[in-house]
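> Got a sequence here, can you build the structure:
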Amino acid sequence: MQTPRPPARRPLPARPDRPLAPGVEVRVHAAQVLDAVVHRGRSLKSELAPVLPRLPDPRDRALLEAIVFAALRGRHRYVPALRGWLQKPPGAGDGPLMALLLAGCAQLDALQLAAHAALDATVEAARALGRPHQAGLVNALLRRAQREGFPSADPAAAWPDWLRTRVAAAWPAQAAQVFAASAQPAPLWLRVNRRRIGRDDYRALLDAAGIASAVDPRLADALRLDAPVPVAGLPGFDAGLAAVQDGSAQQAVDALAAEPGARVLDACAAPGGKAAHLLERDPTLELLALDADPRRLARVEDNLRRSGVAPESASGRVQVRAGDATVPAQWWDGFTFDAVLLDAPCSATGVVRRQPDILLHRRAQDIDALVQAQARLLDAVWPVLRPGGVLLYATCSILPEENAGQIAAFLARTPDASATALGEAFGHAAGAGRQRLTGEDGLDGFFYARLRKAC
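Down below sits the predicted model:
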């Protein structure tokens, strides 16, 4: 049964006698995105995607993202304060008002924007949203926020009870650090395209542009920017000299360690960053990039094209194909693969700082469904791996049932599978694999397990 398509976003209700100033338009968009995410269960990524292109100035796009992310990260502090200041609880139709107030709180608190500019633009946004009768209330509440500030709160309070309990039980010594790191903005990690430029040479380009970067000795192609910049400001970004990819995701290629010229399956390839990285490392690979969602394959092809390894220019050695990895009959030609990369769908609990809406939308029952889907994927792709070949199972989860527990169950039911040890560079020992926790060395939470098929 098809999921009903959500209603189209309504156009901005601008006043005909006064066009929206850019600062006001950003706040209107922020309120609309937050209302959809917080009150209507929409995905942050899907809500931002159509909005950002409407703002031609990259500074406005960056401001919109900063406001929305800060509001979601600070929501567990802002909402109790706002409810305490309101004379009566917000009504069923006050979602847009509360969303705008969240945006205002984030500007004053987390972003520390100039108060007069943030207040004026946010109050005017209330009028632009068709709520002139509430503009005075927005002004009064935000001025109170400016005077009194917000109480501090344990970052763990942002997590739903059931998920906070699971993380604390799994990682009792590190849970506080995980919660704290998940509440902070992530650094910008770049993957330098070694086919086009050396990492040191690209770092020199960044230095010349006044952009500071750092090297992690474990990550051969990575640079970390602790003060993120818009990608439009990165030297040679459009020419494919570098791509945005967290260092933990980059390590998947190291953990797979495919042999030169190997035949490789990237079983859940979208959006294509790992496929591109594999080919940047070794253009002699024969790669099948597979994804079940045909709509996402355009992004895979774009990423490969930027890296200079587009399917049409790779002499037939690179294929991008729609197909469900759990049904090999749809896409497998019968020739086995030397290596399989299975970056499995997961709870994404290791990337909350990049996707803060996870804490709003994830449900306990989701985990059981994901664990079952991961098991089906492992069982389905194992037969397409040749004897002696390797499979890397990876997730951006920090929950053991998706990671160490998942691999333990697979090894128990798969006699010809064994685990290959990975070093400390990949994180904490976790069963037959390795687990990095959110924020460690500035990296995302990630799990890796390297499995070998008996000859």
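> only C-alpha atoms for contact and neighbour calcs from this point on.
OK.
> Confirm for me that residue 266 is in contact with residue 287.
Yes. Counting by CA atoms under 8 Å, residue 266 sits close enough to residue 287 to count as a contact (7.3 Å).
> wait, what's in contact with residue 278?
Residues in contact with residue 278 (CA atoms under 8 Å, 6 or more residues apart in numbering) are 253, 285.
> Using the three-state scheme, assign it.
Classification of residue 278 using DSSP: H, G, I helix; E, B strand; the rest coil returns helix.
> mind checking how far it is from residue 255?
11 Å (CA to CA, to the nearest Å).
> my guess is residue 340 contacts residue 394, does it?
No. Taking contacts as CA under 8 Å, residue 340 lies outside contact range of residue 394: 11.0 Å.
> helix or strand for residue 370, which one?
helix 364-381 (DSSP states H and E).
> Run the chain-centre distance for that helix.
20 Å (CA atoms, centre = their mean, to the nearest Å).
> Specify which residue of residue 266 and residue 287 has the higher count of neighbours.
Remark: of residue 266 and residue 287, residue 287 carries more neighbours, 26 against 23, as counted by other CA atoms under 10 Å.
> Can I take it that the more buried one is in a strand?
Yes. Residue 287 forms part of a strand when assessed by three-state DSSP.
> who's in contact with it?
263, 264, 265, 266, 275, 317, 318, 319.
> ok, the third one to residue 248 distance?
Residue 265 is 20 Å from residue 248, where distance means CA to CA.
> here's the other one to compare against:
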Amino acid sequence: MNPKVGRYPTHPKNVRADAAWVLFQVLEHGRSCQELMPLIFERHETQQRAWLQEMIFGCLRDIPRLQLWLRQLLDKPLKGEQKPIEHLIMLGFYQLSFARTSDHAAVSETVNAVELLGSHRLKGLVNAILRNFQRQETKDQEIKQPHVQSGLPKWLYKQLLTTYPEQFESIVEQTNQRPPLWLRVNQLVSSVSDYATALKNENIEHEIDNATNAILLKQKVEVTQLPMFQEGAFSVQDKAAQYAALLLDVQADEHVLDCCAAPGGKTAHLLESQPNLASLTAIDSESQRLDRVHENFARLGHDKRFEGRLSILCKDASLFGLNEDIPKFDKILLDAPCSASGVIRRHPDIRWLRKKDDIENLRALQQEILENIWTLLAPGGTLLYATCSILAQENKTQILSFLSRHPEARLKPINQFDTDDSPGWQILPGEAQMDGFYYARLVKSA
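Have a look, this model is predicted:
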């Protein structure tokens, strides 16, 4: 198979060739950065990995602009085995426009990467396009199309503008920001204050959020080099996601179900927030994602600490419990599969992987899971519905529809804006430095 289109990078190691290969795989083959980045990271040292992530994520945040420039300067689209060179050219545009790379290096090193991707004959074309880009000062030309300026696909641009006319500009701005780094202290290993002291001793700037005890790091760090990483003293988790355990409020001796649990951040937080729970069952339909749960729990010490009370199962949440005699659960967390439109700043490939038609399919799947899991909730029990979406179809509209079908379900408001007419708590990207998130808390009549 040609190295440019294979599932693994087989071309010679080179940061620009590797970055172009990832862009090509995301945009032309619909593969995720979560899958692709480890494949190229293992080829490079730490400093080069940081450059790769900055370039790849930067390009993905600005694809409409880069594609517009490409159409202006490339007479005919490249096809077949030459297609990855288009992505290399866009990488060159990004370096010349937004990176701290010198113009000379941006052009010469990008041209050199053409040969490494197996298209030696196109070196002259790429050189000419990048030189014309500089000569014509293309990056300074006015862009009139609003969705191009936003960096969003047109369908998502229109939907967000319709749903959030007043907050739209802020959402777009936040969606294109680099995400903050939040930590959740594992208080079975260290107190928040002790861990904050450990950070201070390492001269790592941070602040503690009083509402959640989450710690916001104020500088770039390598997570594995933070104090007590191997001892499991903390996990990386956005502040919005840390509200799940707080809102579900598990009590001692309760039986808990965590649906769609991988990679296990919220599951771990449930255990840490109530170590005296009776049992916790975590399910996910993808066995590979459950491997990450086991890895995370081993580092945190939860696999041994909760042995006998913790079950991690590969199960489809829409079918779990059917034709099985499963005891009812006191508390259920349903972290439903969703568009992930609230975490685009953290995963910029989502804006190109997610398509307009996906939203209805996801809504239907969420409804199917919610209907099934509701049957497993004990009378008087609480179900917390959560998504990392900011689209109404997956959130408020979904819960309104559920409540209309289930008179035995009532809303337990999270705040004063959480009402029967407008259920749940919608967090927008950047709000209190959080990712976009949605929660609705439902109680089953006793």
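> What range does the helix or strand just after the helix holding residue 370 of structure 1 cover in structure 2?
Counting by DSSP H and E, the next helix or strand C-terminal to helix 364-381 of structure 1 is strand 385-395. On structure 2, the counterpart of strand 385-395 of structure 1 by TM-score structural alignment is residues 377-387.
> Please apply the same query to stretch 287-297 of structure 1.
With TM-score structural alignment as the criterion, stretch 287-297 of structure 1 aligns to 280-290.
> Tell me, how many residues neighbour the equivalent of residue 180 of structure 1 over in structure 2?
In structure 2, the residue equivalent to residue 180 of structure 1 is residue 173, according to TM-score structural alignment. Neighbouring residues of residue 173 of structure 2 were enumerated by other CA under 10 Å; the total is 14.
> before we move on, what SS does residue 173 of structure 2 have?
Residue 173 of structure 2 ends up helix, using three-state DSSP.
> And the strands in structure 1?
188-192, 222-225, 242-244, 263-266, 286-291, 318-322, 337-343, 385-395, 417-420, 428-430, 433-436, 446-453 (DSSP state E).
> before we move on, the earlier item: among the contacts of residue 287 of structure 1, which one has the most neighbours?
The contacts of residue 287 of structure 1, ranked by neighbours (other CA under 10 Å): first place residue 275, 29 neighbours.
> Now do the counterpart of that one in structure 2 against residue 375 of structure 2, distance only.
Per TM-score structural alignment, the equivalent position to residue 275 of structure 1 in structure 2 is residue 267. Per CA to CA, residue 267 of structure 2 is found 21 Å from residue 375 of structure 2.
> And for residue 129 of structure 2?
Distance from residue 129 of structure 2 to residue 375 of structure 2, by CA to CA: 61 Å.
> just residue 94 of structure 2 next, same as before
51 Å.
> Residue 60 of structure 2 too?
41 Å.
> Between those two, tell me which one has more neighbours.
residue 60 (23 against 14).
> Tell me the counterpart of that one in structure 1.
By TM-score structural alignment, residue 60 of structure 2 lines up with residue 72.
> And for its match, nearest residue in space, chain neighbours not counted?
residue 356 (6.2 Å; CA to CA, 6 or more residues apart in numbering).
> which residues does the equivalent of the one you found over in structure 2 contact?
Applying TM-score structural alignment, one finds that residue 356 of structure 1 aligns to residue 348 in structure 2. By CA under 8 Å, 6+ apart, the residues touching residue 348 of structure 2 are 57, 60, 61.
> Compare those with structure 1 and list the overlap.
Shared with structure 1 under both residues aligned by TM-score structural alignment, their matches' CA atoms under 8 Å, the contacts from the contacts of residue 348 of structure 2 are 57, 60, 61.
> So the first one versus residue 190 of structure 2, what's the distance?
This means residue 57 of structure 2. If you go by CA to CA, the gap between residue 57 of structure 2 and residue 190 of structure 2 works out to 34 Å.
> If you count surrounding residues, which of those two has more?
residue 57 (21 against 16).
> Enumerate every residue touching that one.
With CA under 8 Å, 6+ apart, residue 57 of structure 2 has these contacts: 347, 348, 349.
> Contacts only, for the last one.
If a contact means CA under 8 Å, 6+ apart, then residue 349 of structure 2 has 26, 32, 33, 57, 60, 61 as its contacts.
> For the match of strand 385-395 of structure 1, give me the average deviation versus structure 1.
For stretch 377-387 of structure 2, the mean deviation from structure 1 after alignment is 0.6 Å (mean CA distance after the TM-score superposition for structure 1).
> hmm, who's touching that stretch?
So stretch 377-387 of structure 2 is contacted by 244, 247-248, 328-338, 340, 374, 394-395, 437-446 (CA under 8 Å, 6+ apart).
> Please convert the buried members of the residues you listed into ChimeraX selection syntax.
A single ChimeraX command is used to select the members of the contacts of stretch 377-387 of structure 2 judged buried by 16 or more other CA atoms under 10 Å:
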select :244,247,248,328,329,330,331,332,333,334,335,336,337,338,340,374,394,395,437,438,439,440,441,442,443,444
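> re the thing from before, how many neighbouring residues does the closest residue in space to the match of residue 180 of structure 1 that isn't next to it in sequence have?
In space, residue 173 of structure 2 comes closest to residue 150 once its chain neighbours are excluded; the distance is 7.9 Å by CA to CA, 6+ apart. Residue 150 of structure 2 has 20 neighbouring residues, counting by other CA under 10 Å.
> Contact partners for residue 150 of structure 2?
157, 172, 173.
> Closest one to residue 78 of structure 2 out of these, please.
Closest approach to residue 78 of structure 2 among the contacts of residue 150 of structure 2 (CA to CA): residue 157, at 27.7 Å.
> mind checking how far that closest one is from residue 13 of structure 2?
In terms of CA to CA, residue 157 of structure 2 sits 37 Å off from residue 13 of structure 2.
> and if you look at residue 197 of structure 2?
For residue 197 of structure 2 relative to residue 13 of structure 2 (CA to CA), the value is 41 Å.
> what do you get for residue 358 of structure 2?
35 Å.
> And for residue 27 of structure 2?
For residue 27 of structure 2, the distance to residue 13 of structure 2 - CA to CA - is 21 Å.
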